[in-house]
Structures are given as structure tokens and as C-alpha cells.
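[1] What follows is a predicted protein model with its sequence.
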Amino acid sequence: MEGGGGGVHFVLVHGLGHGAWCWYRVVTTLRAAGHRATALDMAASGAHPARIDEVPSFEEYSRPLLDAVAAAAPGERLVLVGHSLGGLNLALAMERFPHKVAAAVFLAACMLCAGKHMGVTIEEFMRRITPDFFMDSKTFILNTNQQPRTAVLLGPKLMAEKLYDQSPTEDLTLATMLVRPGSQFMDDPIMKDETLLTDGNYGSVKRVFVVAMDDASSNEEMQRWTIDLSPGVEVEEIAGADHMAMCSKPRELCDVLLRIAAKYD
């Protein structure tokens, strides 16, 4: 899902089990405002042809984003936007290509600080939730070429009550048709590498955290904990936004993104 004119180039990355499709409202508004907007499918997500058991690592899962950032023309400044798990994809791209990224926006997302391993926010999230959090979601073991890996298919009841609870019913229906099994890749060595993210690369990119104030999944307390890992990070808030803020509050989210574009272009 790519297109648009000049201005800032927004590159949008989805969360667990989702795809480029979840950004359709935001992409439309950003392009109408004169910016370029590209929503990506990570590997084995959305319309990407691979199956999740065919994706050997988090780096390969992130390959569509890494390739897109690497291919950016000289002088083109990108604003990366990552939702939920997509914050980890952003971190990897920021570390590899810091000079190509004008700013990185973390929407109710995993946001790290240099010197912490990639899995730290997921570990904290899992520590805080109750055993029944995933409700009707299906967890299963993938038989990959490397080693078995856990995957999850988000359930309709979970999505209705904890992800899309403030969103239009049509968006929930769309999600139940399009979500695919996803993995957090917590068994990947990259998730435990405390030397991966550096101050000189990842830490040099401007970061903005957008708090979804009515998120029933990653609640405000968890989001504030994430922010506290990185003192000095810019913070925006969207009242009434559920976890899928791009569906529940698309206009308000676009207002935030346009302000960021004006500031960091």
C-alpha cells in the first residue's frame, strides 16, 4: 500500500497478526494532506506470501521495513510509525539506518532504550497480564527449520473486548477476516542482545510516543512504564483511543502525525 505525493514520507508498520490494511484510514488522510504514505506488510503478515513458520528470525520478519528504509532516496527523510509490536521493527530499522529517519513514532508500541534488549517490553507486558488475557486466541507451536516457535492467532472475542472496543464495528469485522497467526519471536537471540541498540544509532533518532488513553490491551500504566524507560522522549496523547487508534481515532492520530511531520521535516 504505497503512494502519495511529496512532503514527508510516512512508513507505517502494523502490530501482531495485522497487516498494512489496518492503516487504510490514516493512509488516505496523510495523502490528502500532501504527504507520501506507505503501509507495509511484515513477512507472513497481511498480503505477504510467506507463512509464519517460513520466517526464520525477527530480522527476516522485519525485512520489508529494512528494505524500504534502505531503498529511500538520498535526502529523503522518513517518519516511521510503528503500532504495538511494530515498535520493535522500527527499533531495528533505526539502528541500521539512523540518518534516513527524521523521526520515529511509537503508537501504543514497544519502545526501547539503548542498552536494553529487544524483548524487555514484551516481558514486562506478559508479567502484568492475567493468565486469561488472550481469551479465545489460539496459541500453537510452529515447526520451523530452526526450532519450534510459539505463534498466536488473535481471537474475535479478544479483539472485540481489548483491541477494537472503541472502534467502528466494520473495522472489527475487517480484522476478524484478515488477521493471521503472528509471533513475538521471543526465542530469537536478537531479542536478548543488550548490545544491539546503541546510543549513536538508535538513540540518535527523534522518538515520539503516542499514548492511546483508553487502550484496554496495553493500558495507560503500561504505556507510561514504557515511556519512563526513555526519559526525554516526546509524548502525545489521544483521548478515547483504543489499542487500534488508527481505527478508533484516525483523525486525531493524523493530526498528531501531521504535527510531527511539520516539526521534523
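    Received, thanks.
[2] alpha carbons only for contacts and neighbour counts from here, please
    OK.
[3] which residues of this protein fall in helices?
    Secondary structure of the chain by DSSP state H: the helices cover 24-32, 58-61, 63-70, 86-96, 120-128, 156-158, 169-178, 220-228, 245-248, 250-264.
[4] Return the set of buried residues in the last one.
    In this case it means helix 250-264. Neighbour-count burial for helix 250-264, counted by 16 or more other C-alpha atoms under 10 Å, picks out 250-254, 256-258, 260-261.
[5] Included below, for side-by-side comparison, is a second structure:
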Amino acid sequence: MASLQQHFVLVHGAGHGAWCWFKLRHLLQDAGHKVSCFDLTGAGINLTDPNTIVSFHDYNQPLSHFMSCLPPNHKVVLVGHSAGGLSLTQALHEFADKISVAIFLAATMLPFGFLTEEDMTDVVADLSEYGDVYEMYYGMGPENPPTSLKLKEEFQREVLYHMSPVEVTN
């Protein structure tokens, strides 16, 4: 019996881009599914300056645009990893009729997205045991809360990719 082809939309987490789905994308495509991956604003190869992103709506715009352009009656399997869960929450509120299922893969789950400053505190991982690991961006000025953050490169392997094999080149 042939399996039903699904359309998977894979949403990356903070500090990542569409590149992080490389292996899963190909496995799903090889199984006969359609797969869409893209960079959210200022992430991956999207060249938007993080200092110009002043709202979650701005950051999530590529996903919102993608979902709004889906044909009528087309449903997707929406998968979000880590902070990508926040993007899923927003998409669920805006495009529920276009989502067959949402999968939160080790992802942040807030029922309504960012509503309070406490929501931001709940979402940003406490990595204080490693020291000063985040590079903060203040798109609305230094007197306001950060609008985005990035894990400093020297901490990426230890914090995020400690189980990934080191690439060996000859």
C-alpha cells in the first residue's frame, strides 16, 4: 500500500536556519513527501540585519508569507524545533485551516506566543553555567530589552552540538 504524501514545513530554532534540516529534509523527500524549509528573518542566509528586527511578527514573516500563499484546501504538517515552536504557535493562530498537524520537536510551547516579559524569560535558556554565552542585539535601542540574541560561536559546540561528530578533512 502506498503511503499518503504529506507536505512538511520545517521551522528552525533560534541561531539556526533552514540548513539544520538538511538530513531530515532528504529522508522525508526520499520517502515521497514534499518538504519546505526556509530561513526566518535574520537567520541562516537571510541577510536582514538583526538590529532591524523589532518584533516577533517581523522575525516570523517568512513563515507567515509562506502559509498565506498556500493554495486553498492545502494542508501542511508544521514542524518546529526549539524556539521554532513560537513560530508554530503564531501560525496555528493565523492559519489553523492550513495545518493538518503541528509537531513541537523539543520546542517552546506558549499558548499565545509572546505576551509578557515573563514569556521571554521562560523561552531563553539559562546557560549561566557556561558564562556570558549570548550576543544581544538591541534593535529598539540599548535602553530597551533585546530584540534578538545569538549564541556566541565559541559556545556553539559545547552547548548545542556536543553530540555531533567533528568533521574530519583530509
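    Yes, it's here. Predicted model only: the values in this text are computed from it and were never measured.
[6] Superposed, how do the two chains score by TM?
    TM-score of the superposed chains, computed with TM-score structural alignment, normalised by the length of structure 2, equals 0.82; 163 aligned residues with a C-alpha RMSD of 2.8 Å.
[7] Any chance of CSV for the buried residues of helix 250-264 of structure 1, columns distance to G7 of structure 1?
    Below are these laid out as CSV (distance: C-alpha to C-alpha, whole Å):
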residue, distance to G7 of structure 1
P250, 20
R251, 19
E252, 20
L253, 18
C254, 14
V256, 16
L257, 13
L258, 10
I260, 12
A261, 8
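[8] and of these, the nearest to G75 of structure 1?
    Set against G75 of structure 1, the nearest of the buried residues of helix 250-264 of structure 1 by C-alpha to C-alpha is A261 (15.4 Å).
[9] give the contact list for that closest one.
    8, 79 (C-alpha atoms under 8 Å, 6 or more residues apart in numbering).
[10] do that again at 10 Å, thanks
    By C-alpha atoms under 10 Å, 6 or more residues apart in numbering, the contact list for A261 of structure 1 reads 7-10, 35, 78-79, 102-103, 255.
[11] where do the strands sit along the stretch 1-150 of structure 1?
    2-4, 9-13, 36-40, 78-83, 101-107, 138-142, 149-153 (DSSP state E, counting those that start in this stretch).
[12] Give the other helices and strands that the last one contacts.
    Secondary structure elements in contact with strand 149-153 of structure 1, counted by 3 or more C-alpha pairs under 10 Å, 6 or more residues apart in numbering; DSSP states H and E, are strand 138-142.
[13] Next, the buried residues of the strand it packs on.
    For strand 138-142 of structure 1, by 16+ other C-alpha under 10 Å, it's L142.
[14] and that strand, what does it pack onto?
    strand 149-153.
[15] what distance separates the strand it packs on from the centre of its chain?
    How far strand 149-153 of structure 1 lies from its chain's middle: 18 Å, per C-alpha atoms, centre = their mean, to the nearest Å.
[16] what do you get for stretch 89-103 of structure 1?
    Put simply, stretch 89-103 of structure 1 sits 13 Å off its chain's centre (C-alpha atoms, centre = their mean).
[17] Read off where that stretch ends up in structure 2.
    With TM-score structural alignment applied, stretch 89-103 of structure 1 matches the range 87-101 in structure 2.
[18] quick revisit: could I get the strands of the stretch 1-150 of structure 1 in a markdown table, plus columns for distance to E161 of structure 1?
    Below are the strands of the stretch 1-150 of structure 1 laid out as a markdown table (distance: least, C-alpha to C-alpha, whole Å):
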| stretch | distance to E161 of structure 1 |
| --- | --- |
| strand 2-4 | 31 |
| strand 9-13 | 23 |
| strand 36-40 | 26 |
| strand 78-83 | 18 |
| strand 101-107 | 19 |
| strand 138-142 | 16 |
| strand 149-153 | 15 |
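[19] nearest to S57 of structure 1, of the ones you listed?
    strand 149-153 (10.2 Å).
[20] The aligned residue in structure 2 for G7 of structure 1: neighbouring residues, count only.
    Alignment note: G7 of structure 1 maps to Q5 in structure 2; criterion TM-score structural alignment. Q5 of structure 2: 12 surrounding residues under other C-alpha atoms under 10 Å.
[21] Does R251 of structure 1 touch A33 like I think?
    No - between R251 of structure 1 and A33 there is no contact under C-alpha atoms under 10 Å: 11.8 Å.
[22] which residue in structure 2 lines up with S137 of structure 1?
    Match for S137 of structure 1 (TM-score structural alignment): V133.
[23] Looks like its match contacts L151 (just checking).
    Yes - between V133 of structure 2 and L151 there is a contact under C-alpha under 10 Å: 5.7 Å.
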